[in-house]
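**Student:** predicted model and sequence follow; I will ask about them next.
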Amino acid sequence: MTLSERTRTQPLENSIPTTTAAPPTKAAKVGVMLVNLGTPDGTDFKPMWRYLREFLSDPRVIELNKLIWYPILYGPVLTFRPSKSGANYAKIWNRERNESPLHTFTRSQGEKLAASLRDLPNVTVDWAMRYGNPSTGSVVRKLVERGCDRILTFPLYPQYSATTTATANDQLFRALMKMRRAPAVRSVPPYYDEPIYIDALATSIIRHLKSLDFEPEMILTSYHGIPKPYSDKGDPYRRHCLETTRLLREKLGWSEDRLITTFQSRFGAQEWLQPYTDKTVEKLAHDGVKRIAVVNPGFSSDCIETLDEIGREVRDEFLGAGGEKFSHISCLNDSSEGMAVIEMLTRRELSGWV
C-alpha cells in the first residue's frame, strides 16, 4: 500500500495531531491613561509661548499650509497672544497648587479613577496632556516601565473631532513609534450619546438650577467650535454636539426653545461653526431675554474656555447688552456623576483585557 493509500484509509481523527492545553499565562498588566487637551505650566510669557507654540503648530488644529501659517504664528500670534492669554489664565489660576484648573481636575480624575479600580490589581491609572505637561510621551513611557504591555487611552472629549480626539491619539502613537517593544493599544470611543453621560449632565444641570435664586428663561449648551471647513470635509463634531443637546433636551423634557446649541472660542478670520455663543447671548438680551444659564457639555473639566470665556467674557457680553441674570453651570469635573461616566466607560473598554 502506498503512502497516499494508507492516508486515505485512516480515520480522519487519527490524522489530526493531538494537542495539550497550554498552561495559563500570567495576567497582562494594563495601563489606563486619561488624556486632556493641555495647559501651560505658568501664566508668564515664556510658559504661555511654549504652550501656544505647541498647540497652534498642530496641523490637526490649524490646517493651513505651513508656508502661510508659520509666519503668522511666529510673527504676530506668538508676539502678542502669550501676554493676553497669560492674563486671562491668571484670573482663574489655582494659586494654591500653582497650576491651571484643568490640571487640577484632570489629576483628581486620574486619582479617583485609580481608587475606583482597586479591584483590578493588574490595572495602573495615570493621566496626561496632549499639549504641555505631563506630556503624553512621558506618561506612556512611565506606564511601560511599570510593566504595562497594554494601554487603554481615554481622550476626555465626549464629542469626536480630528482637532481633539484624533490628535490625542496621534501623539500617543508618535510616542510608541520610538519604542522597540510597543504595547497593544485601545482608545475609548467618543461618548456623546452614552446614556450615563446624558444622565450625568442632566443631574448636574438640575442641581445647579435648584441652587439659583432665579429661573433662567433659556439654557445654552455651548461647545468649543471648529472651523466650518473642517466640518464640511467630514469631521463629525457638529453632528455629535447636536445629538448631545437633543438627548439632553429629551432627558430633561425641555423644548427646543428652552435648550439651544451654540459654539464658542473661534480663532482667526475664517467662518466657524454657528451659531456663535457670544453673538447669541447679545441677541437674546436685545430681544428681551433677561435670565440665562450656560453649560459646556463638550468639556470634561472646567478650563480657560469655560471659567474665563463663559464665566467672565460671555457673562459680561450678556449683561452689557441688557441681560439681568447669568449663571455658568460647571462641567462634570471630578464630581460623582462625572467619575461614574469615566469609570463605566473604562471598565467597558477594558473588557477582555482584565
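**Tutor:** Sure, I can see it. Numbering: from 1, shown residues only.
**Student:** okay, CA-based contacts and neighbour counts for the rest of this
**Tutor:** Fine.
**Student:** strands of the stretch 151-300 of the chain, start to end?
**Tutor:** 184-187, 218-224, 259-264, 291-295 (DSSP state E, counting those that start in this stretch).
**Student:** which other helices and strands does the last one contact?
**Tutor:** To tie it back to what came earlier, the one meant is strand 291-295. Packing partners of strand 291-295 (3 or more C-alpha pairs under 8 Å, 6 or more residues apart in numbering; DSSP states H and E): strand 218-224, strand 325-329.
**Student:** next one for the comparison:
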Amino acid sequence: QYSAATTATSYDAVFKVMNTWRWVPELRFVGQYHDHPAYIEALVKSVKAHWKAQPRGDLLLMSFHGVPKRNLMLGDPYHCQCHKTGRLLAERLGLKDNEWRVTFQSRFGKAEWLQPYTDKTLEALPAEGIKNVDVVCPGFTVDCLETLEEIAAENCENFKQAGGENYHYIPALNAENYHIRALADVIQQHLQGWQETLPDYDEKVIEYEASMSQQRAKAKGAKQ
C-alpha cells in the first residue's frame, strides 16, 4: 500500500542522493502492489495454511498500520488501498461481510488517526459475542515488533481480558515461497520494457559496443 509517509519519503531519499550526480540513470519505482493478484494469492495461502493448522475464528481481523487521518484528507491513497486489499482477500477466502473487518494499529500522539482502531475493536468484540478471532497484518511483509509485540502479544492479552477466548495471530508472509514468488511477479511486471528484458538483448554485444565507444572517445582526447 502506498503512503506518502513511507513510500514517498523513500523516493525523496533516493532523489536526495542523486541530486549530487551529474549523470542520473533511468529509474522505475514500484509505488504499490496492494491489489496485485500474486500478492493477494500469497495472503490467501497464508491464511488458509493457518486455518488448516488452527481452528478458524469467528472473525478475521485485518490490521494495517495506521496513519493520521489528516493524510487521508490531503489525498493519500493509503486508506483506500488498505480497504481494497482487505476486500480482495475476503472475496478470495469466500468470507461474508460479518466475518471480516479492516482496522488500523500503532497510533500515537493526540491527533486522530485512521479508524477503526485495532486495539479498541478487539476490546469491544467479546461484548458483541465474538470471542474467537484471527488477526492478520497484510501490510507488513515481515514480522516485527509491531506485529509480534503489539498485535500477537499485547492485543491478545487485551482481547482476553475483555472476555475473549481464542486469539490467533497469523504470521506475516515473511520468507514463505509464495511470498517470494509474489514479489518476483511484481518485479517482473515492472521490468517490462527495459532493454535488458528484450528478447534480442545480448550483454556481450552491449559490452563490446561500450568498449569501442570508450576507445573512440579516448582517441579524441577523453581522459577516461
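**Tutor:** Received, thanks. Just so it is clear, the structure is predicted and the values come from calculations on it, not from any experiment.
**Student:** so which of the helices and strands packed on strand 291-295 of the first structure is the most surrounded?
**Tutor:** strand 218-224 (a mean of 22; mean count of other C-alpha atoms under 10 Å).
**Student:** orientation of that one relative to strand 325-329 in degrees?
**Tutor:** 50 degrees (axes from the mean of the first three to the mean of the last three C-alpha atoms, to 10 degrees).
**Student:** for strand 218-224 of the first structure, give me the average deviation versus the second structure.
**Tutor:** Strand 218-224 of the first structure, aligned to the second structure and superposed, deviates on average by 0.4 Å (mean C-alpha distance after the TM-score superposition for the first structure).
**Student:** ok, back up a step: mind putting the helices and strands packed on strand 291-295 of the first structure in CSV, distance to residue 175 of the first structure included?
**Tutor:** Shown next, in CSV, are these (distance: least, C-alpha to C-alpha, whole Å):
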stretch, distance to residue 175 of the first structure
strand 218-224, 27
strand 325-329, 36
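**Student:** which of those strands sits closest to residue 256 of the first structure?
**Tutor:** Of all these, it is strand 218-224 that lies closest to residue 256 of the first structure, at 9.8 Å by C-alpha to C-alpha.
**Student:** quick one: that closest one to chain centroid distance?
**Tutor:** Distance of strand 218-224 of the first structure from the chain centroid (C-alpha atoms, centre = their mean, to the nearest Å) equals 17 Å.
**Student:** what's the matching range in the second structure for it?
**Tutor:** Here strand 218-224 of the first structure aligns to the second structure at residues 59-65, judged by TM-score structural alignment.
**Student:** and the contacts of that stretch?
**Tutor:** 82, 86, 98-106, 118, 130, 132-140 (C-alpha atoms under 8 Å, 6 or more residues apart in numbering).
**Student:** hmm, which of those residues are the buried ones?
**Tutor:** With burial judged by 16 or more other C-alpha atoms under 10 Å, the buried subset of the contacts of stretch 59-65 of the second structure is 82, 86, 100-106, 118, 130, 132-140.
**Student:** any idea how far residue 25 of the second structure is from the residue most central in space within the second structure?
**Tutor:** What sits nearest the mean C-alpha location of the second structure, by C-alpha atoms, centre = their mean, is residue 139, with 3.9 Å. Going from residue 139 of the second structure to residue 25 of the second structure by C-alpha to C-alpha, to the nearest Å gives 30 Å.
**Student:** now do residue 106 of the second structure
**Tutor:** Residue 106 of the second structure is 37 Å from residue 25 of the second structure, by C-alpha to C-alpha.
**Student:** ditto for residue 2 of the second structure
**Tutor:** Using C-alpha to C-alpha, residue 2 of the second structure is found at 23 Å from residue 25 of the second structure.
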